[in-house]
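Student: Sequence below, structure please.
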Amino acid sequence: MHRQPLSDAEAALGAELGAVRPDLTQPYTAALPGARAAVLSRLWRGLVHEPMPWVVRREAAGDDGVTLHLADGHRLHGPLVDPYATAARVDEVRLDALSYDRPARLMTALAVPHSAAFAAELDHSVASLALSRANRAAATARPPVTSWEWEQRLVDGHPFHPNCRSRPGFSTADQLAYGPEHRQIVRLGLAPVDEALVVGEWPERFRDGGRVLIPVHPWQAAHVLKCPLGEVIEAHPLMSLRTLALPGGGPHVKTTLSARITSSVRDISVYSIETSAIVSDFMAKVAARTDGLLHVTRTLGAVTAGSPDLAAVLRESPEAYADTATGERVVPVAALATTELPRSPSWLADFTRLTLTVCLRLLDLGVALEAHGQNLLVVLSPSGAPRRLIYRDLADIRVSPARLARHGIPAPAMAGRIITDDETTLRRKLFGALVTGTLGATAGSTPVLREALSTAIRDLPRTPDLDTLLEGPVPTKALTLMRLSPERPGDIWTEVPSPLR
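Tutor: Next comes the predicted model:
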């Protein structure tokens, strides 16, 4: 089926590639069938496990797969799908009598509300993923040393999102220049601003007399601000694309990037800037209650010109919390699959125990971390044993004043979306990221995750939060439904079966 003509996005990217990197044209073409299957696998997982309003019934038939009965009378059939599987490959799905191996064409054929726009995103995700895989040698050119080098080894993007590599608005040249998997140096502009809100300490290197210099991503400068870069600094792009590591172990700089990557537009709200120092100081105190098992990268300074389109945050490098001289390594959890670690059952149980111990302790205190594989990093011993955790990017945590009060901890002096006492919201925030995005993606399947969890929880104190995790289904973001529901702002949640049941 892969001999069919290229889709519009595949052909467009291929044509641009022929102009800017002709050496990658053949590897790109060869990578397309695998990229289509990878995106189709993520899409099929969403269709099977998320509450699509136009699916009236799901019917599993053992090894024969699962059939989705649609409201319009059609039937959609494909293989059974493990909600925690990361290596499972779906090569085709049948809609009535027709087989589809391309996710965009399947979505177009379904003809459900907003399917045309989502199909275009899926098409772009396939083409971009094939480009990333075609240039895979760049991501594995030499053994990683720093955490930013580890995360640049991530080629396939989000393990469960069908838009795992969707970067609308990015040309082929943009992706090659700015995508972390392509391992290029990015030249950030420094935009002078006369009147800016500065929180924390903004370094002299980012000042020009009385003016503040705000680091600007070159894509943002060209497509949103429409201004020249001016003075520039060099940096290494991280997996979030808009956050970059300054050379020589310097701080990380989070820039505004008004483009939709996977589900979100990566700008920086004025609220995030205003509350950055309060949240950072508060989290440093709370993390101190974990007996050294968790460190939080502090926000050093934050600045905004009063608009989400022009703002930046400076935070500590994760390497500040590892003894690299003795051989400790800092690895983002999402990059664990690219390491040489054997990830034996005992290793995975140790890692699971560490993450649950830390995250459940913080949740009991009153802080729900969004502990997915991008925000959470693990410090490994020279032999590869998980020793402690590092958490970065505090913009989307949730804090419960009521829980804090039970432990005699003053709540941070702030309001807004971070503050909530709603138990469902707190547990969704943690479990939706930790169980699926961190533990599930690291384990790679339900049986492996079940074994790790079963071993780890024996050593954990029983709390209402742990009981909720053990007794019920696991909350997770309905990533596919969210892209099919542009009229519904914010997150949409669903539930997947507990790996322990």
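Student: drop to CA atoms for contacts and neighbour counts, all remaining ones
Tutor: Will do.
Student: Could you measure from L131 over to V155?
Tutor: Per C-alpha to C-alpha, to the nearest Å, L131 is found 10 Å from V155.
Student: got the contact list for the nearest residue to P79 once chain neighbours are set aside?
Tutor: Counting by C-alpha to C-alpha, 6 or more residues apart in numbering, G65 is the residue found nearest to P79 once chain neighbours are left out, at 4.1 Å. Going by C-alpha atoms under 8 Å, 6 or more residues apart in numbering, G65 touches 77-80.
Student: what about G65, distance to W44?
Tutor: Counting by C-alpha to C-alpha, the gap from G65 to W44 is 12 Å.
Student: swap in G34?
Tutor: G34 is 15 Å from W44, by C-alpha to C-alpha.
Student: Next: T86.
Tutor: Distance of T86 to W44, given as C-alpha to C-alpha: 13 Å.
Student: out of those two, which sits in the busier spot?
Tutor: Higher neighbour count among T86 and W44: W44, with 22 against 19, using other C-alpha atoms under 10 Å.
Student: check which helix or strand covers the more buried one.
Tutor: Take DSSP states H and E as the rule and W44 turns out to sit in helix 25-49.
Student: which helices and strands sit right next to the helix or strand following that helix?
Tutor: Following helix 25-49 in sequence order, the next helix or strand is strand 55-60 (DSSP H and E). With contacts defined as 3 or more C-alpha pairs under 8 Å, 6 or more residues apart in numbering; DSSP states H and E, the packing partners of strand 55-60 are strand 66-70.
Student: contacting residues around the strand it packs on?
Tutor: Here strand 66-70 has contacts from 48, 54-60, 75-80, using C-alpha under 8 Å, 6+ apart.
Student: at 6 Å instead, please
Tutor: 54-60, 75-80 (C-alpha atoms under 6 Å, 6 or more residues apart in numbering).
Student: which residue lies farthest from the center of this structure?
Tutor: G209 (37.7 Å; C-alpha atoms, centre = their mean).
Student: Next, the buried residues of stretch 265-277.
Tutor: For stretch 265-277, the neighbour count (16 or more other C-alpha atoms under 10 Å) marks 266-270, 272-277 as buried.
Student: Which ones among those residues map onto helices?
Tutor: Counting by DSSP state H, the part of the buried residues of stretch 265-277 found in helices is 270, 272-277.
Student: would you turn those into JSON lines with distance to L466?
Tutor: JSON lines is the format used below for those (distance: C-alpha to C-alpha, whole Å):
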{"residue": "V270", "distance to L466": "35"}
{"residue": "S272", "distance to L466": "30"}
{"residue": "I273", "distance to L466": "33"}
{"residue": "E274", "distance to L466": "34"}
{"residue": "T275", "distance to L466": "30"}
{"residue": "S276", "distance to L466": "30"}
{"residue": "A277", "distance to L466": "31"}
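Student: To compare with the earlier structure, here is another sequence to fold:
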Amino acid sequence: MTSASGTPDAGAHLRSRPDAAPAVLPAQGAAGPRLSPHRPSCHRRDPLDHPDPGTAADTAAAENLLRCWVRETGTPAPAGDTLRIPLTACGTALRVPVHHWSACGWHRFGTPVLVGAPEDSPPVDAVTLAALLVREARYGARGRSLPGDGADLVGRVADSVRRTAVFLTARRADPETPPGTARFLDGEQSLLLGHPLHPTPKSREGLSGAEAGAYSPELRGAFPLHWLAADPSVLAADSAWTERGRTVPAERLAERLAGPDAVLPEGTVPLPLHPRQAHAVRHLPAVAELFDRGLLHDLGAHGPVWHPTSSLRTVYRPDAPAMLKLSLGLRITGSRRENLPEELRRGVEVHRLLRTGLGERWRSAHPSFDIVRDPAWLAVRGPDGEPVPGLDAVIRHNPFRPGDDAVCVAGLVSPRPWPGRGGRG
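Tutor: The predicted structure is shown next:
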């Protein structure tokens, strides 16, 4: 089954099928489509396999920036094996070796060289490259405003490089999948370099080293959830989750996920939070007032550990019937990942729409296709009746059992950047 969610942070997954037709490859010697004027060399050492994790991480970041620049500027493939990027604002240019030009934009580049720089000058690292490209973009946009802050982008590039180096160091030291890890989770934990067309794929500003160890899928993190108990008078919820034809309220689903050992004040409803989010919102004025009035109760960390998926804020437990898409007020790749009210409602609306017959119609035409559903949610309303940003949880259907051969597509094609074990998948 292939599944994809309509939400930005969900990945597509492949589930192997015994009746699936094998891929058809061209016969030996047959002419195939020419996708690129440049072909990757089998004899060239991939710079992502550099023995120093910091160098490999910097290489990956520089390649991402160059791919983004090529895409955003519409730069065509060069006639030869070198791409020249003019830096008019600096009175110079970059010469970039092209190892492979991809029809889908996943180009492979060598280390860029600044034209006119001394031969013994250090290479153009990712942070320097980001600063040069930001300067050039602002020069090219004379008279027009550009979104974002150049210094902010350069800072996020540096943060992304540092974190990627940590991930590579850890995974190279222990590359084997821990015994008993579900295939779905293994795939979600395999995106060490992140999106190949994002300038800062691993930036997580404000996350400490200790927090990164627990909350990062790349480090195979795991943690118990932080639970609050909410008075029903301040709780907003909706559910289209059904069992045997009957709707199960979101409050009941939350009670099941909290488990029988959760000790709740009488008449309250459990609300799961990401531990970092629980700490971040505790002292917001609207939240503090709810605690002072006895409408919210802090239950602390509770229950078995959950595992962060590739989006960080969606957490998975192999034995649970649901995943949880939690708010996380952390700038991940540049944006805060807190659920918006319309996102909460949209998931339930989509699930209801699919149950009207649309889902059956597409499955009859494409039996192996479906999307992951978000059929329920809970949120807390503040004293003014409006939802409190960050105090919410989406309850997502978990179709992936521990033994299922379900693989995140992005993880399936992601490079494995460590010496002697290079390649994809």
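Student: ok, which stretches of the stretch 51-200 of structure 2 are helices?
Tutor: When assigned using DSSP state H, counting those that start in this stretch, the helices of the stretch 51-200 of structure 2 occupy the ranges 53-73, 126-140, 150-173, 183-188.
Student: what's the closest of the ones you listed to T314 of structure 2?
Tutor: helix 183-188 (10.6 Å; C-alpha to C-alpha).
Student: which residues in structure 1 does that closest one align to?
Tutor: Mapped onto structure 1 using TM-score structural alignment, helix 183-188 of structure 2 covers residues 146-151.
Student: what helix or strand does the aligned residue in structure 1 for R331 of structure 2 sit in?
Tutor: Here R331 of structure 2 is matched to R260 in structure 1, going by TM-score structural alignment. According to DSSP H and E, R260 of structure 1 maps onto strand 257-261.
Student: Following superposition onto structure 2, what is the mean distance for that strand?
Tutor: Its matched residues in structure 2 lie on average 1.1 Å from strand 257-261 of structure 1 after superposition (mean C-alpha distance after the TM-score superposition for structure 1).
Student: Centre of the chain to that strand, how far?
Tutor: Relative to the centre of its chain, strand 257-261 of structure 1 is centred 14 Å away, using C-alpha atoms, centre = their mean, to the nearest Å.
Student: buried ones in that strand?
Tutor: So strand 257-261 of structure 1, judged by 16+ other C-alpha under 10 Å, has buried residues 257-259, 261.
Student: and H77 of structure 1, what pairs with it in structure 2?
Tutor: So, by TM-score structural alignment, H77 of structure 1 is matched to R95.
Student: correct me, but its match touches V113?
Tutor: Yes - between R95 of structure 2 and V113 a contact is recorded at 5.1 Å, counting by C-alpha atoms under 6 Å.
Student: Which residue of these two possesses the greater neighbour count?
Tutor: Neighbours around R95 of structure 2 and V113, counted as other C-alpha under 10 Å, are more numerous at V113. The numbers are 20 against 16.
Student: quick one, what contacts that one?
Tutor: With contacts defined as C-alpha under 6 Å, 6+ apart, V113 of structure 2 is in contact with 94-95.
Student: got a list of what E234 of structure 1 touches?
Tutor: So E234 of structure 1 contacts 186-187 (C-alpha under 6 Å, 6+ apart).
Student: in which helix or strand would I find it?
Tutor: Following DSSP H and E, one finds E234 of structure 1 within strand 232-237.
Student: mean distance, the next helix-or-strand element following that strand to its aligned residues in structure 2?
Tutor: As assigned by DSSP H and E, the chain's next helix or strand after strand 232-237 of structure 1 is strand 243-245. Following superposition, strand 243-245 of structure 1 is found to deviate from structure 2 by 0.6 Å on average (mean C-alpha distance after the TM-score superposition for structure 1).
Student: The helix or strand that strand 243-245 of structure 1 is followed by packs against which elements?
Tutor: Next along the chain after strand 243-245 of structure 1, taking DSSP H and E as the criterion, comes strand 252-255. Under the contact criterion of 3 or more C-alpha pairs under 6 Å, 6 or more residues apart in numbering; DSSP states H and E, strand 252-255 of structure 1 touches strand 243-245, strand 310-315.
Student: winner for burial among these?
Tutor: Among those, strand 310-315 has the highest mean neighbour count (mean count of other C-alpha atoms under 10 Å), at a mean of 26.
Student: average distance between whichever helix or strand comes after that strand and structure 2?
Tutor: Per DSSP H and E, the first helix or strand lying C-terminal to strand 310-315 of structure 1 is strand 329-332. On superposition with structure 2, the mean distance recorded for strand 329-332 of structure 1 (mean C-alpha distance after the TM-score superposition for structure 1) is 1.1 Å.
Student: circling back to that earlier point, of the buried residues of strand 257-261 of structure 1, closest to T108 of structure 1?
Tutor: Taking C-alpha to C-alpha as the measure, T108 of structure 1 lies nearest I261 of the buried residues of strand 257-261 of structure 1, at 21.3 Å.
Student: the helices in the stretch 301-450 of structure 1, which residues?
Tutor: Under the criterion DSSP H, counting those that start in this stretch, helices of the stretch 301-450 of structure 1 are mapped to 345-365, 401-406, 423-431, 441-443, 446-456.
Student: With mean neighbour count and distance to A111 of structure 1 added, can I get those in CSV?
Tutor: Shown next, in CSV, are the helices of the stretch 301-450 of structure 1 (neighbours: other C-alpha atoms under 10 Å; distance: least, C-alpha to C-alpha, whole Å):
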stretch, mean neighbour count, distance to A111 of structure 1
helix 345-365, 20, 41
helix 401-406, 16, 45
helix 423-431, 19, 31
helix 441-443, 26, 31
helix 446-456, 20, 32
